[in-house]
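> any chance you can model this:
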Amino acid sequence: MAADDPAIDGPLTGLVVVDLSTTLPGAQATQFLADCGAEVIMVEPPDGSPLRDLPGWPALLRGKRSVTLDLHLDADLDRLRALLRRADVMVNTLRPASAERLGLSPELLSERYPQLVVANITGWGSTGPWRNYKGWEALVMAKTGVMHEKRGLTLRPGPAYISTPYASWGAAHAAVQGVLAALIERDSSGLGQIVESNLVTGMGSMDPYNWFYELVLERYPGAFEPMDAVYDDQGRPQAYLIYALLVAPTKDGRWLQFAQVSPRLIHAWLEELDLLGELADPKWHGFPMLPTPELRMEWWDMMLERVGARTLAEWEQAMAVNHDLSGELFRTPDEALDHPQIVHDGRAVTVDDPDLGPVRQPTTLIHSDRKPLTTIRPAPRLGEHNTSVNFDESRPEIAPRTDPPVAAPLTGVTVLEFGSMYAGPYGATLLTDLGARVIKVEPLAGDNIRNLVAFPEAGGAKVLQGKESVAIDFTKPEGLELVYELAKRSDLVLLCFRGDAAERAGIDEAKLKAANPDLVVLSMSGYGADGPYAHRSAYAPSVGAASGLSVIDSRGAATRPADLDEAHRRAITLHAGSAVPAVQSDGIAALGVASALLVGLYAKRRGITLPHMTTTMLGTALQSVINHNTGYAGRPSIESTDDQFFGLNALYRMYRAADGWVFLAAPLAREWPALAKAMAPYVDLHADERFAGSASQAEHDQALIDALTPVFATKPASEWERELSSQDVGCVEVTERNSEFVLQTDPFFEAGYAVEAHSPIFAEHRRLAPLCRFSRSQTKADAGCTIGQHTDAVLREVGVDDDRIAALRTAEVIGGGS
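Okay, here's the model as predicted:
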């Protein structure tokens, strides 16, 4: 299909999106919308969008149309306004002050274009004390504490720079979900509205359980012994999970991430390593909770030795024979596109670009009927559609209601969820904040995530927020019939099962649609419905290894170690690359699930059915790092952190302050004058010819670091943040506490990143705020639930009387309730 033809088959066909994005989260949001069939019109300055400087621009801009406008000229501003008159959606990554200067403030947009849905994606949100801070991802990661949590990446003391854009991905898909929810709401109200997302809450959505772990530690001091790091200061194991999630090199120097988390899998793992017999020795009493660092180190070394006795090919053969073994090769982002499951599912594609030639990249995040949702088209040339885009057309008017509702945008939508742990189910959780009713069908013993933390229900408290729990044993015929009754009254179903497990259980798409033909069904799994890896359990660290996430963050640590000491060091770095709970592939996948569910719902309401709609953890992880894995001849080098994990260069890195660390973010040429002026009382950067211009600064990067290092050491970090931020220089104190704790503290609560909720377990507590804010619609922020808390009430709704409920409970078909 020609690049200038906006027509494309897809569930969002006919949706017109004006894209003013200049940063990664906006580009990823509109890439997703374009992949789903929307007509995305990029508005670029005459010299091109800064996005074209990113290595992955051919994929980030794919399928879009490009028009060039100089928004400093009245005539071009008028052309933009004409575009907005025909648009359904506008996506904008301008800072609030910049938007106001251009006449694109939320108030003016709502007044001029009452049916337009506007998505504003910012670093810090439009309210609160940091609203005018620069929106660089690293500033958010530094101030919220994530760099502290990733400190295992480096051997030196202190926080570590994070290369993977987790916060951008979170903000991007929060915006997508807000846009789709607002469009669904517009069908009833006739009105658009402003949707806001930000990098802070986008990042906060990644963590699966640590929020409540931190809550428990703070609320009950001394009751539990906190384990702040998986390895101690001497690099010795502290957490037993490193045995189940072993990172180890093979005989031929290839690194594997194992994932043997359940009791059955750890038993198979120890048996494969011929270590079961060792446990008969009394010295290993209590395994895997070994009491001393020396014993933990000894066991770790035995496991490393056994893994290192076999080549990669031998381990791959062992895993092919024994399905209870699961290990992933640490791949680069480019290598991830060659993963056997990605090849099997057709989740990588090569697109011919008229200038670049073949461009290899991931296909769409959503697949339908076992193929990509749409055909991937090349990115546009700069200004390619200046003459073909219609600036005079206006969109058809929707008659607004005189009394538009102010409820949550998904009020009246019911989601039926089958799944465990986090990656899939948290996607449904995000829809509860938008007003959807989510009925979670749990086994009688509850979702395994409830017991992931050594405090009752703390492990599952986040993923269960806003849901109704119905405990049903649907392996029994009576339980299965109850499931079908629930399906009849639902709009969406989320299935989180490996391989053909849903079909064997009788809750596959065909059987559910036999009960309710109007259902939208999304299947989500680690790898896919079939193929070479479909039978494998997927955990965040293994998907992080397979997708390239870990290699990106760990600066390519997956190379052959010279000796055992180096193997220890590299294992710690690789573990930090993808197994830190704050930011990892579980959260990435969950955000993709929420977006996919809303695409399915939006399409269904327009008479479009998406059969066998699927997402996978691995496929979604590839989307999140599309800036790294898009391959073509002459691709610019991808910036990498320095070997000490301070940052990318002198103007985007950490510096020691008098009492901690600051992160400086002023990498753009237009930011240099403000930085030089702010630093003038301490060092004359203007006078040094080595720093005159970006090219010279890059050439003398170490000299610039040497000039700034002693200056930052003279003041406390908080003073530097106040002083430089007040002069519009990106600089924050690097917080050295876990982000899940930081976001619950008063400053972040008062800024709106956390909200109050009431839980049957935790009573009044603070939880992460909804990821979107709406100018008209409301959001919800409910707490979690106990196992089967809503069983009786929900069954009564479907016509089951109290006598029958009692009989079902006696027969152990249902649980919970009264």
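
> could you use CA atoms for every contact and neighbour count after this?
Fine.

> sec struct for I41, please.
Classification of I41 by DSSP: H, G, I helix; E, B strand; the rest coil places it in strand.

> in this structure it contacts T30, no?
No: here I41 lies out of contact with T30, judged by Cα atoms under 8 Å, at a distance of 9.4 Å.

> between those two, which contacts overlap?
In the contact map built from Cα atoms under 8 Å, 6 or more residues apart in numbering, the residues linked to both I41 and T30 are 17, 19.

> who has more neighbours, the two?
Remark: of I41 and T30, T30 carries more neighbours, 32 against 24, as counted by other Cα atoms under 10 Å.

> host element of A445?
Under DSSP states H and E, no helix or strand contains A445.

> residue contacts, the nearest residue to it once chain neighbours are set aside?
Residue nearest to A445 in three dimensions, not counting chain neighbours: I787, with 7.5 Å by Cα to Cα, 6 or more residues apart in numbering. Shown here is I787, whose contacts under the criterion Cα under 8 Å, 6+ apart are 442, 444-446, 469-471, 815-816.

> cool, R773 as well?
Under the criterion of Cα under 8 Å, 6+ apart, the contact partners of R773 comprise 178, 195-197, 779.

> from these, which two are the most distant?
Across the contacts of R773, the longest distance by Cα to Cα is 13.0 Å; it joins S197 and T779.

> the two: who's more crowded?
Neighbours were tallied for S197 and for T779 using other Cα under 10 Å; the higher tally belongs to S197 (31 against 24).

> doesn't the more buried one fall inside a strand?
Yes: the assignment for S197 (three-state DSSP) places it in a strand.

> what residues are up against it?
With Cα under 8 Å, 6+ apart as the criterion, the residues that contact S197 are 119-122, 125, 171-172, 174-175, 771-773.

> now do V406
Residues in contact with V406, defined by Cα under 8 Å, 6+ apart, are 776-778.

> please identify, among those residues, the one with the most neighbours.
Of all the contacts of V406, S777 has the most neighbours under the rule other Cα under 10 Å, reaching 21 neighbours.

> and that one, what does it touch?
Counting by Cα under 8 Å, 6+ apart, S777 touches 405-409.

> ok, back up a step: could I get the contacts of V406 as JSON lines with distance to Q744 and secondary structure?
Shown next, in JSON lines, are the contacts of V406 (distance: Cα to Cα, whole Å; DSSP: H, G, I helix; E, B strand; the rest coil):
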{"residue": "R776", "distance to Q744": "26", "secondary structure": "coil"}
{"residue": "S777", "distance to Q744": "25", "secondary structure": "coil"}
{"residue": "Q778", "distance to Q744": "22", "secondary structure": "coil"}
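
> can I get those residues in CSV with distance to E719?
Compiled in CSV, the contacts of V406 are given as follows (distance: Cα to Cα, whole Å):
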residue, distance to E719
R776, 38
S777, 39
Q778, 38
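
> one more, so I can put them side by side:
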Amino acid sequence: MAADKETGAPRGAALAGVKVLDLSRVLAGPLAGQVLGDLGADVIKVERPEQGDDTRAWGPPYLKDEEGTDTDVAAYFLCANRNKRSVAIDIARPEGQALVRKLAMRADVVLENFKVGGLAQYGLDAASLMALNPRLVYCSITGFGQDGPYAARAGYDFLIQGMGGLMSVTGAPDGEPGGGPQKVGVALTDVMTGLYAAIAVQAALLERTRSGLGQHIDLALLDVQIAGLANQASNYLAGGVLPRRMGNSHPNIVPYQDFPTADGDMILAIGNDGQFARFCGVAGHPEWATDERFATNPRRVAHRAELIRMMRQATILRGTAEWIAALESAGVPCGPINRIDQVFDDPHVRARGMRIEVPHPEAGVAPLVASPMRLSASPVRYRMPPPALGEHTDQVLAEWLDMDADQLHQLYLNAAI
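As a prediction, this is how the structure comes out:
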């Protein structure tokens, strides 16, 4: 355990003692729960008996055991469910609803991503649970939010990428081969929503230390996606410029895109005039840096097509590794376009420990992506692998609710757990 540098006293996990009841499934909500769990919160994942989180069945691929044989653990489920305990409760049954209410009375946080109003029929909505526990931070994640004309609609990442403008700026330009709308290669809106949820929950917990009261957090995938448009939204709102698909080009910076090499491709991410001048020297064309068409970024943006054509004729003459070595030595931001296997084989990625292995009861070990959060005194710890369905039901109900064996047996007989 890390110690305080001044006092030498041991310091625990950042969110140690925080109890989270995670009623969510698929990606955005579970990812938020995983972030909180990584930071030390006790996260209880409530799942449907026998079925569990939808992503448990989203395979192949599946986690392999030590002999290389597929287990029944879908790889998708692994990405957002470590550092949690799984409790199987049927919330369609009155006994199950009562259990969740009791757990919520002892929780600090509830995460859920049911449709708007979907939990009210069970008495598990924000108003009902916060009436029982006024200190509860209740985070609802939906496609379109708790109000507005689309509130009742189901929301999915792909749908929101389209509606939220991301696909209008992603992909090859219209009129070029492969042009047209393109989604991002991961469920990025879900990922961003999970991160915003974790941030909002922690903010609400901090505010609770002053007010003594919890609050309801309303997070919508569409809102998050619009916020995630960043400079593209600002270009439109402030400058009246309607962004369009530009492939790998940047709307505001030139050159900032991919370039062909003798044996593949590379990325140039040139952010200022000095970097451009240094690139020109390495490329053997120092005259480009003083050419009035290219000397400043606004001029390069204005003469984008001309400059990119000239640069491509130069970059194709050397291999990727040769370019990267020369440009890095000159302080010009550049890099390869890696496949995912190359990502995890990169020496820097290995040095940063971004691939981890945690013990797993079915597979021996489960390979996972590490948390990118580096806290010097209260670091992330990988305490538990993604759980089996209902693995901790008895343990959690005994620990949180002081239930004995007879009470648990009755709940099993009633099919509540």
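
> still contacting in the second structure, which of the contacts of R773 of the first structure?
With both residues aligned by TM-score structural alignment, their matches' Cα atoms under 8 Å as the criterion, the subset of the contacts of R773 of the first structure whose aligned partners also touch in the second structure is T779.

> between the contacts of R773 of the first structure, which is nearest D518 of the first structure?
Distance from D518 of the first structure was checked for each of the contacts of R773 of the first structure by Cα to Cα. The minimum falls on G178, at 23.5 Å.

> please, which helix or strand holds the closest one?
Assigned by DSSP H and E, G178 of the first structure belongs to helix 166-189.

> show me what that helix is packed against.
If contacts are counted by 3 or more Cα pairs under 8 Å, 6 or more residues apart in numbering; DSSP states H and E, helix 166-189 of the first structure sits against helix 24-35, strand 117-122, helix 137-143, strand 194-198, helix 199-204, helix 585-604.

> give the contact list for the residue nearest the centre of the first structure.
When the first structure is reduced to its mean C-alpha position, the nearest residue by Cα atoms, centre = their mean turns out to be I588, at 2.8 Å. Contacts of I588 of the first structure were listed using Cα under 8 Å, 6+ apart, and they are 166, 169-170, 206, 423, 617, 620-621, 624.

> drop anything exposed from the residues you listed.
The neighbour-count criterion (16 or more other Cα atoms under 10 Å) marks 166, 169-170, 206, 423, 617, 620-621, 624 among the contacts of I588 of the first structure as buried.

> put together TSV for the contacts of S197 of the first structure, with distance to G660 of the first structure on each row.
Supplementary listing: the contacts of S197 of the first structure in TSV, determined by distance: Cα to Cα, whole Å:
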residue	distance to G660 of the first structure
A119	36
N120	33
I121	30
T122	27
G125	26
A171	28
A172	31
A174	32
A175	34
L771	30
C772	33
R773	34
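
> now for the equivalent of L795 of the first structure over in the second structure, how many residues are close by?
L795 of the first structure maps onto L397 in the second structure, with residues paired by TM-score structural alignment. Residue neighbour count, defined by other Cα under 10 Å, stands at 18 for L397 of the second structure.

> I'd assumed L397 of the second structure was in a helix, is it?
Yes: secondary structure of L397 of the second structure, determined by three-state DSSP: located in a helix.

> without its sequence neighbours, what residue ends up closest to it?
Leaving out its chain neighbours, the residue that sits closest to L397 of the second structure by Cα to Cα, 6+ apart is M403, at 5.9 Å.

> what's the burial count for that neighbour?
14.

> assign a three-state SS to it, would you?
M403 of the second structure falls in the coil class when you classify it by three-state DSSP.

> element containing the residue mapped onto L430 of the first structure from the second structure, please.
In the second structure, the residue equivalent to L430 of the first structure is V35, according to TM-score structural alignment. In this assignment (DSSP H and E), V35 of the second structure forms part of helix 28-38.

> that helix: what's the following helix or strand?
strand 42-47.

> report the angle between that following strand and helix 28-38.
150 degrees (axes from the mean of the first three to the mean of the last three Cα atoms, to 10 degrees).

> have a look at how far, on average, strand 42-47 of the second structure is from the first structure.
Between strand 42-47 of the second structure and the aligned residues of the first structure, the post-superposition mean distance stands at 0.6 Å (mean Cα distance after the TM-score superposition for the first structure).

> and that strand, what does it pack onto?
If you count contacts as 3+ Cα pairs under 8 Å, 6+ apart, strand 42-47 of the second structure packs onto strand 19-22, helix 28-38, strand 84-88.

> trace R93 of the second structure over to the first structure, please.
Looks like R93 of the second structure aligns to K476 there (TM-score structural alignment).

> let me see the contact set for the residue in the second structure sticking out farthest from the centre.
Relative to the average C-alpha location in the second structure, and by Cα atoms, centre = their mean, no residue lies farther out than E287, which sits at 43.9 Å. The neighbourhood of E287 of the second structure, defined by Cα under 8 Å, 6+ apart, consists of C280.

> the residue nearest to the centre of the first structure and Y426 of the first structure, how far apart?
Taking Cα to Cα, to the nearest Å as the measure, I588 of the first structure and Y426 of the first structure are separated by 10 Å.

> same check on W300 of the first structure?
33 Å.

> of the two, who's got more company?
Legend: neighbour count by other Cα under 10 Å for W300 of the first structure and Y426, higher for Y426 (27 against 19).

> wait, the more buried one sits on V463?
Yes: in this structure Y426 of the first structure lies within contact range of V463 using Cα under 8 Å: 5.1 Å.

> count of residues packed around the closest residue to P60 of the second structure other than its chain neighbours?
Nearest residue to P60 of the second structure in three dimensions, chain neighbours excluded: A74, at 6.5 Å (Cα to Cα, 6+ apart). Residues within reach of A74 of the second structure, counting by other Cα under 10 Å, total 19.

> so A74 of the second structure makes contact with D54?
No: proximity of A74 of the second structure to D54 does not meet the contact threshold set by Cα under 8 Å, at 10.2 Å.

> burial measure for P358 of the first structure, as a count.
By the other Cα under 10 Å criterion, the neighbourhood of P358 of the first structure contains 16 residues.

> also the one 10 residues further on?
Under the neighbour criterion other Cα under 10 Å, S368 of the first structure is assigned a count of 17.
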